[in-house]
Each structure stands twice: as structure tokens, then as C-alpha cells.
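**Q** fold the following and give me the result.
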Amino acid sequence: MASKFFRRKKKHFGMPAYLQLQILKQAFPNTKVLKKSWNSFEISIELQPTPLSEKYKIKIIYKRNLYTEVYVIDKILKLAPNRKKLPHVYDSDKQKLCLYSPSKREWKPNMRIVNTIIPWASEWLYYYELWLAEGKWYGGGHNEYPNETLDKIFKDE
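**A** I've put the predicted structure just below:
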């Protein structure tokens, strides 16, 4: 009988970078590889959330077992009226999109980027276009403008 103190923890390794890249290239033949190594890569692809949407070039950085980051790289994203920063991003200046919460483990390194990160980025861009027109973020996640809800409560009184 093994002691609980000496049990090995199972390590869950993410999908190898070469396999993620191969799957991405099959789904998006126009994928441009910017950098690659045995455990990471940087690529750019073009997304268009709806047929009426603009086209956006995004950069995806994948580091096996660590993270996946997504940036809009081909244009400067505009701000909605009366807003000072982009909604739901890690960095407004770098246009680093917030697609999932690492603390909630919504994305794990064994998941396919083509089935998770890319659809999430496309969805983010769709909600960005709505936000640009209306100034309200419909995409969920954390509240970007917490005082806005308080203002509504106090105005209704």
C-alpha cells in the first residue's frame, strides 16, 4: 500500500506545439508562421467574425503547458464613444485580448487552439464591433465599467 505522501502526481502535458500547428494549418491554410520552436510558436491568421464584419489579423502565441496569448495586430482598434480603453483586454495598448480566465482553468494546454482560442477570438471581435457601435460590452466576463451599473441604480431613484 502506497503512502499518500509518496504518490506521484500525474502531470498533464499540453498538446505538442507541432501538433497544434499542424491542426491550425489544416483548418486555416493561410496561417503564417512567425516563429516556432519545439515547444512554442507564433502565428498570424485572418478572422472575420461575420460576413459584414471587417477582417482582422490576429497573432497567436502558444507556449506549451504555459499559455496562449492573442493580439490584434493589423490595425489599431477604435474606442467606442465615451470610452477610454478597450473592453475585456489584458492590455489596451498591445490589444491583447482576454478570451478566458486562467484562474478558472477555462482553457487547458491539452485543448485544441482551433476549437477554442480561434472561435473565442472571433466571438470577441464580434462583441467588439457591437461595443464600438453601442458602447456596451455584451461579451460577458468581468465588468469593465463597474460605476456604470451604480450610476443606473442612482439615476432610477
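**Q** for the rest of this, base every contact and every neighbour count on C-alpha atoms.
**A** Will do.
**Q** strands of the chain, start to end?
**A** Applying DSSP state E to the chain gives strands spanning 32-36, 40-47, 56-63, 67-72, 89-91, 96-97.
**Q** mind putting the ones you listed into a markdown table with distance to I23?
**A** Converted to a markdown table, the strands of the chain look like this (distance: least, Cα to Cα, whole Å):
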| stretch | distance to I23 |
| --- | --- |
| strand 32-36 | 13 |
| strand 40-47 | 13 |
| strand 56-63 | 13 |
| strand 67-72 | 15 |
| strand 89-91 | 26 |
| strand 96-97 | 22 |
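**Q** K155 is nearest to which of these?
**A** Closest of the strands of the chain to K155 is strand 89-91, at 28.7 Å (criterion: Cα to Cα).
**Q** quick revisit: export the strands of the chain to a markdown table and tack on mean neighbour count and distance to A133?
**A** Shown next, in a markdown table, are these (neighbours: other Cα atoms under 10 Å; distance: least, Cα to Cα, whole Å):
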| stretch | mean neighbour count | distance to A133 |
| --- | --- | --- |
| strand 32-36 | 13 | 31 |
| strand 40-47 | 19 | 19 |
| strand 56-63 | 20 | 17 |
| strand 67-72 | 19 | 19 |
| strand 89-91 | 16 | 18 |
| strand 96-97 | 21 | 19 |
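**Q** between those, which one is nearest to K78?
**A** It is, among the strands of the chain and with distance given as Cα to Cα, strand 67-72, at 11.8 Å.
**Q** so how far is H12 from P119?
**A** Separation of P119 from H12 (Cα to Cα, to the nearest Å): 24 Å.
**Q** here's the other one to compare against:
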Amino acid sequence: MKESTLNMYKNLLQLNKLEGCRIVAKKRNCFSAELLIRDGRYKIRLDYYATGSPNVYVVSPVIDMSNSLEIHTFGLKFHGAYNKELPCLCLTHYESDKWNSSIMLTESYIPWAIEWTEFYELWLLTGTWYGGGVHPGGDKENE
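**A** This is a model prediction of the structure:
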């Protein structure tokens, strides 16, 4: 069995133990999970592939996308499972974050998504993005 496939199954085992997590699709080389985070205030969809990086979407609540670059998303992306466009979160800095399948989702994408929601709520209150990072498709560091 390839290491990336083995790591996928390790992630599945960990996610099955998480409260508020439901595996909604599973195939030979990918799976999808829905997670309730921040005391159920947010529902996220995580699409994981044995190769490549996961995609994380906010299913609910509705996200203010008036400045999708500032809040570090890839914009709205159509998701066939929901038959609508959902915000796709930018959670890594591709030049410095060398994520790979051996890094568990419970130590990477899931806490990063929780942190994103905290910065998002601050942004709603203040109009300033405190999450830092590089804007998707850009190269300007947000201090």
C-alpha cells in the first residue's frame, strides 16, 4: 500500500473519533467529512485526496465574501455535494507550509480552519484581517 493511501486511512481513523465529525463520502483514494466546529456555529466540509492538499469549505453560516482575498479564501467554488457555491478557505502558505499526507488533519487543517473562523469573526467586528498570511493569487504579506 502506498504511504499516501496509508496516511489517508490514518486520518480517517482519527476523524471517526472526533465529536461533531461525520464521514460523508469515502472512496479508494479520497474521502470527505463534515465537521461542526466552534460549538456547532460553523459547519465545514473537508475534501481529502491521497495525493495533493485537502480542500476546506464553509457550509454554514453564510460567509461575507465582499472581500474574499482579504479574508483568505479562494473565493466561491461550486461544490456538487451541495449543488451551490461555497467559500473555499486558503489555510496554507504554499511556499513555507510544506503540508503532506503524513501530517494529520487534526494537527493541521482542522485547527487551521478553527483559527480562520476566529479571525473571520474579528474581521466582521473590526474590518481588519488579523490572520496574516499571503493573499491567494497575490504576493503581498498581510501583517
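**Q** that older thread, neighbour-wise, which of P119 and H12 of the first structure wins?
**A** Each of P119 of the first structure and H12 has its neighbours counted (other Cα atoms under 10 Å); P119 has more, 15 against 10.
**Q** translate the more buried one into the numbering of the second structure.
**A** Residue correspondence to the second structure (TM-score structural alignment): P119 of the first structure is matched to P111.
**Q** against I37 of the second structure, how distant is that match?
**A** To I37 of the second structure, P111 of the second structure is 10 Å away according to Cα to Cα.
**Q** state the distance from the spatially most central residue of the second structure to K2 of the second structure.
**A** Residue closest to the mean C-alpha point of the second structure, counted by Cα atoms, centre = their mean, is V56 at 2.8 Å. Distance of V56 of the second structure to K2 of the second structure, computed by Cα to Cα: 24 Å.
**Q** what's the mean deviation for the top helix by length along the second structure versus the first structure?
**A** Taking DSSP state H as the criterion, the second structure has its longest helix at helix 109-126. For helix 109-126 of the second structure, the mean deviation from the first structure after alignment is 0.4 Å (mean Cα distance after the TM-score superposition for the first structure).
**Q** would you indicate which residues of that helix are buried?
**A** 109-110, 112-114, 116-117, 119-120, 123 (16 or more other Cα atoms under 10 Å).
**Q** from the chain's centre, how far out does that helix sit?
**A** When distances are taken as Cα atoms, centre = their mean, to the nearest Å, helix 109-126 of the second structure is centred 11 Å away from the chain's centroid.
**Q** and the contacts of it?
**A** Contacting residues not belonging to helix 109-126 of the second structure are listed as 37-38, 54, 56, 71, 89, 91, 128-131 [Cα atoms under 8 Å, 6 or more residues apart in numbering].
**Q** most widely separated two among the residues you listed?
**A** Greatest spatial distance in those: P54 and T128, 26.9 Å, computed using Cα to Cα.
**Q** let's have the contacts of helix 109-126 of the second structure in JSON lines, adding distance to H79 of the second structure.
**A** Formatted as JSON lines, the contacts of helix 109-126 of the second structure follow (distance: Cα to Cα, whole Å):
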{"residue": "I37", "distance to H79 of the second structure": "20"}
{"residue": "R38", "distance to H79 of the second structure": "23"}
{"residue": "P54", "distance to H79 of the second structure": "14"}
{"residue": "V56", "distance to H79 of the second structure": "11"}
{"residue": "I71", "distance to H79 of the second structure": "20"}
{"residue": "L89", "distance to H79 of the second structure": "13"}
{"residue": "L91", "distance to H79 of the second structure": "18"}
{"residue": "T128", "distance to H79 of the second structure": "28"}
{"residue": "W129", "distance to H79 of the second structure": "26"}
{"residue": "Y130", "distance to H79 of the second structure": "28"}
{"residue": "G131", "distance to H79 of the second structure": "25"}
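**Q** so how far is G133 of the second structure from the counterpart of S101 of the first structure in the second structure?
**A** Aligned counterpart of S101 of the first structure in the second structure: H93 (TM-score structural alignment). For H93 of the second structure, the distance to G133 of the second structure equals 7 Å [Cα to Cα].
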